[in-house]
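> Predicted model, plus sequence, below.
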Amino acid sequence: MIKFVLDCLLLLPLLLVFILESLLKSFIPKKRKSVTGEIVLITGAGHGIGRLTAYEFAKLKSKLVLWDINKHGLEETAAECRKLGAQAHAFVVDCSNREDIYSSAKKVKTEVGDVSILVNNAGVVYTSDLFATQDPQIEKTFEVNVLAHFWTTKAFLPAMMRNNHGHIVTVASAAGHTTVPFLMAYCSSKFAAVGLHRFNPLNTWYSMPLAHLNFSLCRLCENSLGPTLEPEEVVSKLMKGVLTNQKMIFVPSSISAMTVVERIFPERFLAVLKRKINVRFDAVIGYKSKGE
């Protein structure tokens, strides 16, 4: 025990150096990278955040690969991207189906090329308590919100490694950092997605200049901390994070403070605080399957 404490004390100078480095970097404007010509795959691109993100990449002349289960919405997104001057390839994909993901990934590699920016955006949410949530709904929540991230990463990461170039974006949620009433399955799946992203296998297995972004998203959510966020504002923050290789973004930024508070304050106080904040979600985030 004493040896452990001494070893920790020896790390203090290093900690101070890194803190100073981080403070200095915060005052230096981050240079934006070019994504012109990059092959960008976005799941859940048929509407909402996925659609708006596709439009932003289209304006930057990226080559779009769009996935969604909703064919009509997908084709609308692709058509608008083409009007913006970008190439757009639409694939109807069920992100709750592993084999559909793998087979579609093979088609993308053959017909379009190696994906260099992967945006795992598709998501589904059911608003009910544990006993009112049907078993298939719980399964679908995990299949789309986290298991799909495993399958897409396994499908496209090898090419990024070979090319020594790539970027993986995880569109998670504030519910992946703090609990929300009547969203047990959703919160659990998003906690898993955040955990997967924090593991960051690129940095663990290889020392490569590949950037991971965990975009923590609180979309169409009401609370007493501030006004409801508009999708356009959220996507603007997302794009800034991608183009400047930021590791994690909280939207709204107050969610970041909430994650710290939960680790410090007593449980009874947290219960009162959450009632005061009164978070309410009123929309599906990023993905909506047929019949929902």
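Sure thing, it's come through.
> alpha carbons only for contacts and neighbour counts from here, please
OK.
> can you give me the helices in the stretch 51-200 of the chain?
71-83, 98-111, 135-142, 148-163, 184-199 (DSSP state H, counting those that start in this stretch).
> ranking those by burial, who's on top?
Of the helices of the stretch 51-200 of the chain, the one with the most neighbours on average (mean count of other CA atoms under 10 Å) is helix 184-199, at a mean of 21.
> what's next to that helix, contact-wise?
124-126, 129-130, 138, 141-142, 145-146, 149, 170, 172-173, 175-180, 212, 214 (CA atoms under 8 Å, 6 or more residues apart in numbering).
> and those, which of them are in strands?
Thr170, His212, Asn214 (DSSP state E).
> Which of those residues sits closest to Lys33?
Nearest to Lys33, judged by CA to CA, of the ones in strands among the contacts of helix 184-199 is His212 at 14.3 Å.
> In addition, the following structure is provided for comparison:
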Amino acid sequence: MASSLKSSKELVVFLGKSMIAFLESLIFTIIPKPRKNVAGEIVLITGAGSGLGRLLALRFARLGSVLVLWDINKEGNEETCRMVREAGATRVYAYTCDCSQRENIYRVAEQVKKEVGDVSILINNAGVVTGKNFLDCPDELIEKALDVNFKAHLWTYKSFLPAMIANEHGHLVCISSSAGLVGINKLADYCASKFAAFGFAESVFMETIVQKLKGIKTTIVCPFFIKTGMFEGCSTARPFLLPLLEPEYVADKIVDGILTDKVYLNVPKFISFVLFLKSILPVKMAVLTADYMGAFNVMDSFVGKNKKN
């Protein structure tokens, strides 16, 4: 009897909290959520030497953040550093880091802690793509995709999350992909790495909730393909439904998501509809629908190279 009453009480509490969460979500859909101030925050961006990483750095520079830029391309990273200073940043630090190498990440992370301080916003953006059929993809390129797109997240979290927990203040940002939600032609290795990055970020988010870690925020970003050098030559089958995205638009959405502490960010929102169809339709119908809308067969004109963003 006591066990039954306890279960009933837990169910009522669960339903009550769910209703509150739903109403809160509904309110913030109608009324824009307040944006937090990130002036003075130490923001580390991997893959900052070009593309989306560079655009994110420029936006945080204008918001008054301290920038820590990581990239394997020293020249590109230094160019971003120059642009960020011109955009108004007064404290910018550029580090050459190979995010496919765990020990390299740990070494550079220690430099950052000593020379800059505790990172409060970590943006795992670095990525590579091959664009080949799975059986045509060399082993070393598959390993590279997993190392950069997924494993690097493990090592950066291990490096910077402890200080965030100690300070009760921090924000973890995972740049995954729509390819981390839906399987895509010629992207088996890329999808595997992005699915893993998504699952890892979501699991750590759940840990922060269960362990009641205060002040630790998470944002998991899943954009469709972006018009950067990483996806040069890529086309979408249904551009009127899922067009290739402008980098500036995606950067704005990501920054807005971070400033409003949004946990899940699909860009465009139409991605969420594709996932909904995938979950409710029979497998064959779901595949046909997603293929028609351009969610699966987008790589027909992609030039297969090992590219970085």
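That came through fine. From a predicted model like this one, the values you see are computed outputs, not experimental measurements.
> Just give the TM-score of the two.
Overlay of the two chains. TM-score (TM-score structural alignment, normalised by the length of the first structure): 0.91; 283 aligned residues with a CA RMSD of 2.0 Å.
> Adding distance to Glu232 of the first structure, write the helices of the stretch 51-200 of the first structure out as CSV.
As requested, those are exported to CSV (distance: least, CA to CA, whole Å):
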stretch, distance to Glu232 of the first structure
helix 71-83, 15
helix 98-111, 28
helix 135-142, 25
helix 148-163, 24
helix 184-199, 22
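> related to what we said a few turns ago, pull out the buried members of the contacts of helix 184-199 of the first structure.
124-126, 138, 141-142, 145-146, 149, 170, 172-173, 175-180, 212, 214 (16 or more other CA atoms under 10 Å).
> what do we get in the second structure for Trp67 of the first structure?
Trp67 of the first structure maps onto Trp70 in the second structure, with residues paired by TM-score structural alignment.
> should've said Thr133 of the first structure
Thr133 of the first structure maps onto Cys137 in the second structure, by TM-score structural alignment.
> count of residues packed around that match?
Residues within reach of Cys137 of the second structure, counting by other CA atoms under 10 Å, total 18.
> what's the answer for Glu24 of the second structure, then?
Glu24 of the second structure, neighbours per other CA under 10 Å, totals 11.
> Tell me how far it lies from Phe205 of the second structure.
19 Å (CA to CA, to the nearest Å).
> One more: Asn77 of the second structure?
From Asn77 of the second structure to Phe205 of the second structure the distance is 30 Å (CA to CA).
> show me what contacts the most centrally placed residue in the first structure?
What sits nearest the mean C-alpha location of the first structure, by CA atoms, centre = their mean, is Val171, with 1.4 Å. Val171 of the first structure makes contact with Val119, Asn120, Asn121, Asn214, Phe215, Ser216, Leu217 under the criterion CA under 8 Å, 6+ apart.
> Could you single out the nearest of the residues you listed to Phe4 of the first structure?
Nearest to Phe4 of the first structure among the contacts of Val171 of the first structure, counting by CA to CA, is Asn214 at 32.2 Å.
> Can you find the partner of the closest one in the second structure?
So, by TM-score structural alignment, Asn214 of the first structure is matched to Ile220.
> quick one: its match from Ile123 of the second structure, how far?
From Ile220 of the second structure over to Ile123 of the second structure the distance is 10 Å, taken as CA to CA.
> list the residues that contact both of these two?
Counting by CA under 8 Å, 6+ apart, the residues touching both Ile220 of the second structure and Ile123 are Val173, Cys174, Ile175.
> need the residues you listed in a markdown table with distance to Ser65 of the second structure, can you?
Listed next are these as a markdown table, based on distance: CA to CA, whole Å:
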| residue | distance to Ser65 of the second structure |
| --- | --- |
| Val173 | 16 |
| Cys174 | 19 |
| Ile175 | 19 |
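> from these, which single one is nearest Ile258 of the second structure?
Val173 (7.7 Å).
> Number of residues surrounding that closest one?
23.
> residue in the first structure matching it?
Under the alignment defined by TM-score structural alignment, Val173 of the second structure is paired with Val169 of the first structure.
> Pretty sure its match sits against Leu213.
Yes: at 4.9 Å, Val169 of the first structure counts as touching Leu213 under the criterion of CA atoms under 8 Å.
> so what sits against both of those two?
Taking CA under 8 Å, 6+ apart as the criterion, Val169 of the first structure and Leu213 both touch Val242.
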